[in-house]
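S.K.: pasting the sequence and the predicted coordinates here, then a few questions.
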Amino acid sequence: MAQAIITDSKLRLVFETGLNEQGKPIHKSKTYSSVKQSATADQLFSVGQAISGLCSYPLAEMNRNDSFEILG
């Protein structure tokens, strides 16, 4: 049976920095590496909210990106 072992976890915050000529939002992101792999969604949400509170742009999205190694 194959196993998936988590090898890396990152937190990505996406901010809305303005509007383009067509009036659509412009987004910029910041990725934080080496996130504790055991961190829960609630913990990451709290950290993301705290970080976004220090920024001048509104937070548009928050994503967790995990990388896995598949072993057979």
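M.R.: Received the coordinates, thanks.
S.K.: going forward, measure contacts between C-alpha atoms and count neighbours the same way
M.R.: OK.
S.K.: now do the contacts for the most centrally placed residue in the chain.
M.R.: Centroid-nearest residue in the chain: residue 12, 2.1 Å away (criterion: CA atoms, centre = their mean). Taking CA atoms under 8 Å, 6 or more residues apart in numbering as the criterion, residue 12 is in contact with 29-32, 62-65.
S.K.: what about versus this one:
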Amino acid sequence: MATADLRTIKLKMIFDNGVDEKGKPKLSSRTYGNINYSSTPDEILQAAQALAGLSTRPLWLVEKNDSYDINA
């Protein structure tokens, strides 16, 4: 049976950079690694909101990306 071992957790913050000439949203992102494995979704959101307060651009979306090693 295969197992999945958590390798890394990353926080991705996506910011609103306005719209392009066609009216489509322009987005930019920033990714932070070394997120504590025991962090709850609320803690991750609080951290993202605190970091977003340092930006001039509005925070559009917060993602938590987990990477796993799959072993046989």
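M.R.: Right, received. Where do you want to start? Note that the structure is predicted; figures quoted are calculated from it, not measured.
S.K.: mind checking which of the contacts of residue 12 of structure 1 land in strands?
M.R.: Cross-referencing the contacts of residue 12 of structure 1 against strands under DSSP state E gives 29-32, 62-65.
S.K.: so which of these comes closest to residue 41 of structure 1?
M.R.: Nearest to residue 41 of structure 1 among those is residue 64, at 8.5 Å by CA to CA.
S.K.: hmm, the closest one is touching residue 11, no?
M.R.: Yes. Contact criterion CA atoms under 8 Å: residue 64 of structure 1 and residue 11 qualify, at 4.8 Å.
S.K.: when those two are compared, which one has more neighbours?
M.R.: Using other CA atoms under 10 Å, the more surrounded residue of residue 64 of structure 1 and residue 11 is residue 11, with 20 against 15.
S.K.: now do the same contact list for that one.
M.R.: Residues in contact with residue 11 of structure 1 (CA under 8 Å, 6+ apart) are 31-33, 35, 44, 62-65.
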